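J.: sequence-free structure coming up:
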């Protein structure tokens, strides 16, 4: 689950923007008639033309803070929906990533990328709970982590964030968002949704499909986080890094061996967390990793200055406001959803560090690739939840439960370190009607960021198919 934002301090001019990170559906009119009874609809209010978005209406979806009903309070989620309510293939709900990113600010970008299918589908996007104007705000954690989920935060920043959110932090798990999406479906008055998720959005889409299998027409999963969840040690990315750098080097005829240089750098400088953080950010600037490969080679040969400058530039350039990527929401959701060496979010604090050290001691070189146990145990998403106060853990689906047998496109780039292809194939094993498309030379968020049109064309063919 990745949340990269931008790189403002690098020599390259490119900037990283926020990640957007069955058979044909029934006739839209029939779907509306078959939706939830009229008395269960509603929840959308304040409908008006979206400022600066031709052809879209913005409204507010009112949802309970606690879907279980035990804690009072409601949340207001911003929704943008295309005005073609008679779209023959129904609603296409596009889910952004993070967790922590809003959706409505990206409507224009997604509309441009998905234009070939939007005569047949009604595009809908929303700001999920805890994002956008209603972002969970944790100034200290936000400043330290920006848009990264690998930068290591201080324990004080984590504890301060959790304390500021208070007991309500338990209501920001993915299953809470899934319940919000079901209320949105009812409010839209449709029988089924086609879901297109990117990064964490794929996980949300999978969880919705598991919870409401009869309400899903099709799934597009771009840059896949498997339904079994995110690995807080990021071992798949560590294993994938040498091959990705080698492929990038071959594509640009570079004269070095970046896999060997990477291994030498991590061993010599003990900077695995910083290097992995830099690699998984830099793919948004240049999926050929030119500057990184050169800096790694210089560092491997005893000149670490260029690499250190790159690491610092990534850190400075990854700054993000909570409205752009809420680190409070990011931490709350990952800690509630995650499976960690110490267990779930309700595990006692006292035993967590020991459980983490024991898990690290069991790792082998094959698990870690060119990295080390200090990298596996020092990543930001791990440390945030190591220090997160005990919080009731929500139920998770059984680990090996399969997705419903609806047409599903699994889309990935072969240069993606944020959500490595290993995760895509993990999900494929749990997806009965999976179609896989891997775009060469593409990194994270294929639909919205890849230079090649191959992924977007595959999505269009899939969504317009019968």
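T.: Here it is on my side, so go on. Please read all numbers here as calculations on a predicted model, not as lab measurements.
J.: alpha carbons only for contacts and neighbour counts from here, please
T.: Will do.
J.: Output the contacting helices and strands for the helix ranked longest in the chain.
T.: Ranked by residue count and defined by DSSP state H, the top helix of the chain is helix 235-252. Using 3 or more Cα pairs under 8 Å, 6 or more residues apart in numbering; DSSP states H and E, the elements in contact with helix 235-252 are helix 258-269, helix 290-300, helix 365-368.
J.: Second structure follows, compare the two:
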């Protein structure tokens, strides 16, 4: 559920698709994408029919929404660069329109830039669990415990989510998984008429990209995995959630140092340690006495923690977090919240839950979860025990149809990992596990920066140039690299 509070950044109303393929392996028939916010006029759209259940390829099908912006230099074209979105649950149909503004010309000359909404997301046969309004709060979509550390409400919430998805999710809810996303990606490759596929996966897209590179190694060309998930096949998304505790602790000092340098403006502390104390004290105060926050639920300690977590994704969010903290401490006017549309939250919550629960079985006792939360709150107070708490997968009514993929070193040496040292969501320690899993198939570029997202995201010329060189020449660095 990594990107739930960033849904408004990608938007729900990207495009409506134009044409439908008769068969997956046929050449695509592209149509014009209707104009919309941020949609480049060069972006074309189509839909692709894929099996609902790959174990029954002749059975019901679902639609995948696919888009592209073709290279303006066909003579230089190498193939396609597919952008695999994060999440799970983030749409990707409009990513070509976004990234064409950032990608270097050398890359745009060599590739058609291709995007897609994963199965169940956005325009691709969307899924919904029709959750109750109370269960769509940000502090419920991630399992923050009660102010006293209790998890009874989390247990009740988790049961309601699992039951709602079983009741309202339809047949599709059982067939959303990372293995099936990898199979869908290969159908996109076939439909585009490409022998091999280059792609750029970000966040959860790194895991989906790693699974594709493991299931279909001979069909990969140049693979860039940006902000990497830990691919531990025993835990998968359960480990991703747990990693928030580490990632936030890695990243918060960047914000604290920034705020301390502006103590005259925000009054949060004159050094990083003081800013940290201010945050923890404010969260505890809001736990006891929440403040009204028009446009959302009350600002309690957990909503402050969730707002902080998402603010750490980019330095550009630091002023918003500091302003919110200052207003909450001084009884000032709280800044307006960013609240994504309910339909987008419903879609993303259902897809994220299905992916996480269908990839690997989560089973523990409530007592064990409570012990883990108590320990984690003491060890990592910034996240308040949320990363190890109980969630819907504990009560998910379906067992995974297949075991998780174990990412290995078997396959061509064509994988470049790029990673910030201080990522709040996919921490460096987890990315090292991805590097270890790929072995000699991969090289890793470690960037001395904070935030989530690396390539073309934070102005690190060394990291950006390394990725661009790989995409344009296919040359991996001779060894892992620090930037």
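T.: Arrived safely. Model, not experiment: these values are computed from the prediction.
J.: What would you report as the TM-score here?
T.: Here the superposed chains carry a TM-score of 0.76, computed using TM-score structural alignment, normalised by the length of the first structure; 418 aligned residues with a Cα RMSD of 3.8 Å.
J.: do you know which of the helices and strands packed on helix 235-252 of the first structure lies nearest residue 226 of the first structure?
T.: helix 365-368 (18.4 Å; Cα to Cα).
J.: Show the subsequent helix or strand relative to the closest one.
T.: helix 373-377 (DSSP states H and E).
J.: all strands of the stretch 301-450 of the first structure, in order?
T.: Along the stretch 301-450 of the first structure, counting by DSSP state E, counting those that start in this stretch, strands occupy 408-413, 434-439.
J.: Export those strands as CSV, with columns for distance to residue 189 of the first structure.
T.: Listed next are the strands of the stretch 301-450 of the first structure as CSV, based on distance: least, Cα to Cα, whole Å:
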stretch, distance to residue 189 of the first structure
strand 408-413, 23
strand 434-439, 28
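J.: which one of those strands is the most hemmed in?
T.: Greatest average neighbour count among those goes to strand 408-413 (a mean of 25), per mean count of other Cα atoms under 10 Å.
J.: compared with the second structure, how much does that one deviate?
T.: Here the mean offset of strand 408-413 of the first structure against the second structure after fitting is 2.4 Å, by mean Cα distance after the TM-score superposition for the first structure.
J.: Read off where that strand ends up in the second structure.
T.: The alignment of strand 408-413 of the first structure onto the second structure (TM-score structural alignment) spans residues 415-420.
J.: quick revisit: can you list the helices and strands packed on helix 235-252 of the first structure in TSV and add distance to residue 157 of the first structure?
T.: Below are those laid out as TSV (distance: least, Cα to Cα, whole Å):
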stretch	distance to residue 157 of the first structure
helix 258-269	26
helix 290-300	30
helix 365-368	28
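J.: Could you point out which of the ones you listed sits nearest residue 186 of the first structure?
T.: Residue 186 of the first structure lies closest, by Cα to Cα, to one member of those: helix 365-368, at 44.5 Å.
J.: So which residues make contact with that closest one?
T.: Residues outside helix 365-368 of the first structure that contact it (Cα atoms under 8 Å, 6 or more residues apart in numbering) are 235, 238-239, 372, 376.
J.: repeat for stretch 284-297 of the first structure
T.: Outside stretch 284-297 of the first structure, the residues that touch it by Cα under 8 Å, 6+ apart are 7, 12, 14-16, 245, 248-249, 251-252, 256-258, 261-262, 265, 279, 282-283, 304, 306-307, 310, 415, 441-444, 449.
J.: give me that answer again for 6 Å
T.: 14, 16, 248, 258, 261, 306-307, 443 (Cα atoms under 6 Å, 6 or more residues apart in numbering).
J.: closest to residue 167 of the first structure among those?
T.: Nearest member of the contacts of stretch 284-297 of the first structure to residue 167 of the first structure, counting by Cα to Cα, is residue 16, at 34.1 Å.
J.: what sits against that closest one?
T.: Residues in contact with residue 16 of the first structure (Cα under 6 Å, 6+ apart) are 5-7, 284.
J.: So which of those wins on neighbours?
T.: Neighbour tally across the contacts of residue 16 of the first structure (other Cα atoms under 10 Å): the maximum, 28 neighbours, falls on residue 284.
J.: Secondary structure element for that residue, which one?
T.: With DSSP H and E as criterion, residue 284 of the first structure is part of no helix or strand.
J.: From residue 438 of the first structure, how far out is it?
T.: Going from residue 284 of the first structure to residue 438 of the first structure by Cα to Cα, to the nearest Å gives 17 Å.
J.: what's the answer for residue 102 of the first structure, then?
T.: On the measure of Cα to Cα, residue 102 of the first structure and residue 438 of the first structure end up 26 Å apart.
J.: With residue 55 of the first structure instead?
T.: Residue 55 of the first structure is 33 Å from residue 438 of the first structure, where distance means Cα to Cα.
J.: Equivalent analysis for residue 234 of the first structure, please.
T.: Taking Cα to Cα as the measure, residue 234 of the first structure falls 21 Å from residue 438 of the first structure.
J.: Could you give the number of residues near residue 384 of the second structure?
T.: Residues lying near residue 384 of the second structure (other Cα under 10 Å) number 28.
J.: Not counting its neighbours along the chain, what's nearest it?
T.: residue 377 (4.8 Å; Cα to Cα, 6 or more residues apart in numbering).
J.: same check, this time on residue 399 of the first structure
T.: Sequence neighbours aside, residue 228 is the residue nearest to residue 399 of the first structure in space, at 5.5 Å (criterion: Cα to Cα, 6+ apart).
J.: That neighbour: neighbour count?
T.: The burial count for residue 228 of the first structure: 22, using other Cα under 10 Å.
J.: what do you get for residue 86 of the first structure?
T.: Number of residues near residue 86 of the first structure (other Cα under 10 Å) recorded here: 16.
J.: what does residue 168 of the first structure give?
T.: When counting by other Cα under 10 Å, one arrives at 14 neighbours for residue 168 of the first structure.
J.: Now do the SS call for it.
T.: Under DSSP: H, G, I helix; E, B strand; the rest coil, the three-state class of residue 168 of the first structure is helix.
J.: Can you tell me how far it is from residue 290 of the first structure?
T.: Using Cα to Cα, residue 168 of the first structure is found at 44 Å from residue 290 of the first structure.
J.: thinking again about what came up before, possible to save the contacts of stretch 284-297 of the first structure as CSV with distance to residue 397 of the first structure?
T.: Conversion of these to CSV gives the following (distance: Cα to Cα, whole Å):
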residue, distance to residue 397 of the first structure
14, 40
16, 34
248, 37
258, 40
261, 41
306, 46
307, 42
443, 29
